[in-house]
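Enquirer: following is a predicted model, sequence given first.
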Amino acid sequence: MQEPTTNALVSPEGSLEILSNYEVSRLKDRSEGGLYRLFRQCALAVLNTGVETDDCKTLMESHADFDVRLVPQPRGLKLELVNAPAHAFVDGEMLRAIREHLFSVLRDIIYSNTIPQSLSGFRRDNSEDLTNLVFHILRNAGVLEAGRQPDLVVCWGGHSISHAEYQYSKEIGHQLGLRGLSIITGCGPGAMKGPMKGATIGHAKQRVKNGRYIGMTEPGIIGAEAPNPIVNELVIMPDIEKRLEAFIRCGHGVIVFPGGVGTAEEILYLLGILLHPDNADLPFPVVFTGTRENSEYFEMIDKFIRTALGDAAASKYEIIIDDPARVAQAMKKGIKEVETFRRAMQDAYYFNWMLKIDAVFQLPFEPDHDNMRALELHRDQPVHLIAANLRKAFSGIVAGNVKESGIRRIQEKGPFEIAGDPSLIKPLEAMLEQFVAQNRMKLPGSTAYSPCYRIVSGTA
């Protein structure tokens, strides 16, 4: 059945009320180098806030007649929406949160695509320049608050989780909220929504009026993980690498819930950075947690990490099962250590400048068939680079599962091939098989999962 749609003229809410002629022309440009298609895709995703889907391609196709147009006004700017999803409106008025998110999309797309030109001598392959770009985007979005004590907990986990797992993630958020901590997630459903929802109750009980529920996403994933209704600050980073760096630079600790390949990608990114020799002494609390029924899941994750990266990697996190209060206490204690360290080193609370991130974690990885087949999955490299290349493998599978471009590539050329050292490939294959068996590749109720990858023998 065709979903009800509506037409509307929408005024700005929150940010970016005026645009230059150059910015308007780029947003209207429907060619390959223009921003129209990107803006339309992200705007449609935001209009589906609260709708649980994990197929960006299907979302785009089901709203093929949707359009968004810029309407210059004497006192600023409005957006004309054509055939927009009706559930984004109440009594003919767009929900305020969705209106805020819509103009956050506009703000971030415009800024991300103009700031590199304004930064003197900006180089897209330079680590410091890429970190500065992440900083500028976050500052422009209002995420960085200079006078605020460290309180941001990054919560990672699957969008495809059971009801019991969701309830547990919500109780974790509740315990964090009771301790005055705020939440950053990938902004979608499941383990991204649960901690935020729980934190709202904890904050209400403690009369915390400035609780933050930050959703950090990127254009390739937002259609598959539309913002959940709790998000009160939405940021769209240019790509997955800058999104992951933004999490670690502005967050003060990380909690990981059970998830699938996207969560594995995040874990490997984080561990790869923490394993860099320059980061050996930087405090950064990391807790893996889940219900008692999840204990085998984390045994699997821990075994994979120890096999692939060694016991040193496992020393970077703590596993706490079925104890929300203890998780929150550990995070509160760890963040206090972060605060003490940064004060002593005169590093900013709001942005972790001291963290060393190798360029291999920052340069965008394009998950196509050639690049996936050529991944350097071998032991003859430093351990943090093994983590970086394993991260790329999972990133490619995420693209093949939920991103429009990845899904199209799989449809055209078949599954991605992944090859490498058997000591890395075999554990990788075993974990992927468990993700499939546990239904962690797709949302519950989706059609049966068809793998977008194929493990092949021999090295690349």
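Expert: Cool, got the structure. Residues are numbered from 1 along each chain as shown.
Enquirer: from here on, just use CA atoms for contacts and neighbour counts.
Expert: OK.
Enquirer: please tell me how far the residue nearest to Pro258 when sequence neighbours are not counted sits from Pro364.
Expert: Nearest-residue entry for Pro258: Gly157, 5.4 Å, with adjacent residues in sequence omitted and distances by CA to CA, 6 or more residues apart in numbering. The gap separating Gly157 from Pro364 is 22 Å, by CA to CA, to the nearest Å.
Enquirer: same check on Glu23?
Expert: 24 Å.
Enquirer: again with Trp156
Expert: Separation of Trp156 from Pro364 (CA to CA) stands at 21 Å.
Enquirer: these two: which has the busier surroundings?
Expert: Trp156 (27 against 16; other CA atoms under 10 Å).
Enquirer: now do the more buried one against Glu265, distance only.
Expert: Trp156 is 10 Å from Glu265, by CA to CA.
Enquirer: Phe341 and His252 touch, don't they?
Expert: No - using CA atoms under 8 Å, Phe341 makes no contact with His252, being 11.6 Å away.
Enquirer: try it against this one:
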Amino acid sequence: MISRPVTTASVSAKGSLEALSQREMHQLSEAGASSVYTLFRQCALAILNTGAHIDNAKTILEAYEDFEVRIHQQDRGVRLELINAPADAFVDGEMIASTREMLFSALRDIVYTGSELGAPRIDLSSSQGITDYVFHLLRNARTLRPGVEPNMVVCWGGHSISSEEYQYSKRVGHELGLRNLNICTGCGPGVMKGPMKGATIAHAKQRLIGGRYLGLTEPGIIAAEAPNPIVNELVIMPDIEKRLEAFVRVGHGIIIFPGGVGTAEEFLYLLGILLHPDNQDLPFPVILTGPRDAAPYLQQLHDFVGATLGSDAQSRYQVIIDDPVAVSRQMNAGLKEVGLFRRERNDAFHFNWLLKIDEGFQHPFDPTHENMANLKLSRDVPAHQLAANLRCAFSGIVSGNVKDKGIRRIEQFGPYEIHGDTAIMQPLDELLKAFVEQHRMKLPGGRPYEPCYRVVT
């Protein structure tokens, strides 16, 4: 168990959520029983730990067991009283501005989710209803900017990456920024920070005011991957599936850098959607890239897609090695194609309504031992559905690696068992073993990685 300096402070809202209703205050004040309060406390603690090199939710929660946050409604707005808060979030007694922004963004999203769920207009039993809910969450966060030409590039990749891979992601972000493109990531460290950092410098060179560094996360991940300080728009979605849908609805193109199981999960989710017959002709630029030293990893991931999902899946993305300029030029050209396509069909630039997402991709996957063992990983399953099932397998491994609930399940019941056809299990096992050997499962320097899974054929 670690111990860190703490402080007690009071901070007022600015810009995100400046007033609460009596019902919302009641939800947040029931510290002993309220799930809304518990969720906000966990997210607040993660945000206050921005910059700390800890990627284990259980470790963070145990390190600050006596941390409390009390919400007060005043005539002038909402005030948070933080007790035994991480001292690194303050400078000379004042909270760092970006930390305060993200703290109240978290309060905004959690309060909105808690208030809206159960409302008559919210329908989570249908695919369209779930998409509408994602739209409303993003609109409430003021993320959607109608009329702006497609310029939001989503960057996916690992938080546990080498220095060279991190520097490469910065170089790509810099090239994107020089072309006046904005960046969206999962908001944490590593690849989630590098492109944003590169883009900030490029935007400054281009004298671009209002550059966007959008971070999309969810409660189970934010505690393990605190937002990086460059994020200037933070949105906390209710679960991983709505977070993934937000990425593909808001983003106009996606760049995938080296990573681990979390990156593979996102990649498979995306391929599963793009392989759906209704999306065959829909332009959506996807680039798989990394520095020269990452070429074997990228090839292995490319081969895994070919071995499990086939050549059609491989045709839905480009692989570019060690060439940030080419990556940015190809992405920029792809975004122009996206803009033309949507303009011809009168589709919105700010939210991809035309993209077909099956309901099976939208409902939360609970990685219990039973659900993990019952995943259908077989060639008898259509390619887009197999991609979704493989995505669930990787989601479970992410949970067992870094999420508090998943870690506790592994401690109680042992490793997950993943069953399937040999033709699927063999390349899956090889890919996971490579992730372990390359230290892509956890941040380097910690304890030796102990797999939370067992592949069974």
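Expert: Nice, I can see it. No experiment lies behind these values; they were computed from the predicted model shown.
Enquirer: from Ala64 of the first structure, how far off is the residue nearest to Pro258 of the first structure?
Expert: Gly157 of the first structure is 31 Å from Ala64 of the first structure, by CA to CA.
Enquirer: in the first structure, what stretch matches the host helix or strand of Lys242 of the second structure?
Expert: In this structure, Lys242 of the second structure is located in helix 240-250 according to DSSP states H and E. Taking TM-score structural alignment as the measure, the first structure aligns residues 240-250 with helix 240-250 of the second structure.
Enquirer: contacts for the matching stretch, please.
Expert: The contact list for stretch 240-250 of the first structure, computed with CA atoms under 8 Å, 6 or more residues apart in numbering, reads 131, 134-135, 138, 144, 152, 154, 184, 216-218, 220, 236-237, 266, 269-270, 350-353, 355, 361-364.
Enquirer: quick check on those: which are buried?
Expert: If you count burial by 16 or more other CA atoms under 10 Å, the buried members of the contacts of stretch 240-250 of the first structure come out as 131, 134-135, 138, 144, 152, 154, 184, 216-218, 220, 236-237, 266, 269-270, 350-353, 355, 361-364.
Enquirer: which of the residues you listed fall in strands?
Expert: Counting by DSSP state E, the part of those found in strands is 152, 154, 184, 216-217, 236.
Enquirer: just give me the closest of those to Leu178 of the first structure.
Expert: The shortest gap between Leu178 of the first structure and any of these belongs to Leu152, at 13.6 Å (CA to CA).
Enquirer: gap between the closest one and Glu61 of the first structure?
Expert: Leu152 of the first structure is 36 Å from Glu61 of the first structure, by CA to CA.
Enquirer: which strand is the longest one in the second structure?
Expert: Per DSSP E, the second structure has its longest strand at strand 77-86.
Enquirer: and the next element down the chain from it?
Expert: Downstream of strand 77-86 of the second structure, the first helix or strand assigned by DSSP H and E is strand 90-91.
Enquirer: can you list the residues that contact that following strand?
Expert: Taking CA under 8 Å, 6+ apart as the rule, strand 90-91 of the second structure contacts Ile96.
Enquirer: that one vs the first structure, mean deviation?
Expert: Average distance, strand 90-91 of the second structure versus aligned residues of the first structure after superposition (mean CA distance after the TM-score superposition for the first structure): 0.3 Å.
Enquirer: the helix or strand following that strand against the first structure, how far on average?
Expert: Later in the chain than strand 90-91 of the second structure, the nearest helix or strand by DSSP H and E is strand 94-95. Its aligned residues in the first structure lie a mean 0.4 Å from strand 94-95 of the second structure after superposition (mean CA distance after the TM-score superposition for the first structure).
Enquirer: quick one: strand 94-95 of the second structure to chain centroid distance?
Expert: 27 Å (CA atoms, centre = their mean, to the nearest Å).
Enquirer: do stretch 329-341 of the second structure as well
Expert: Relative to its chain's centre, stretch 329-341 of the second structure lies at 23 Å (CA atoms, centre = their mean).
Enquirer: now the helices for the stretch 1-150 of the second structure?
Expert: 22-29, 35-48, 57-63, 97-116, 127-140 (DSSP state H, counting those that start in this stretch).
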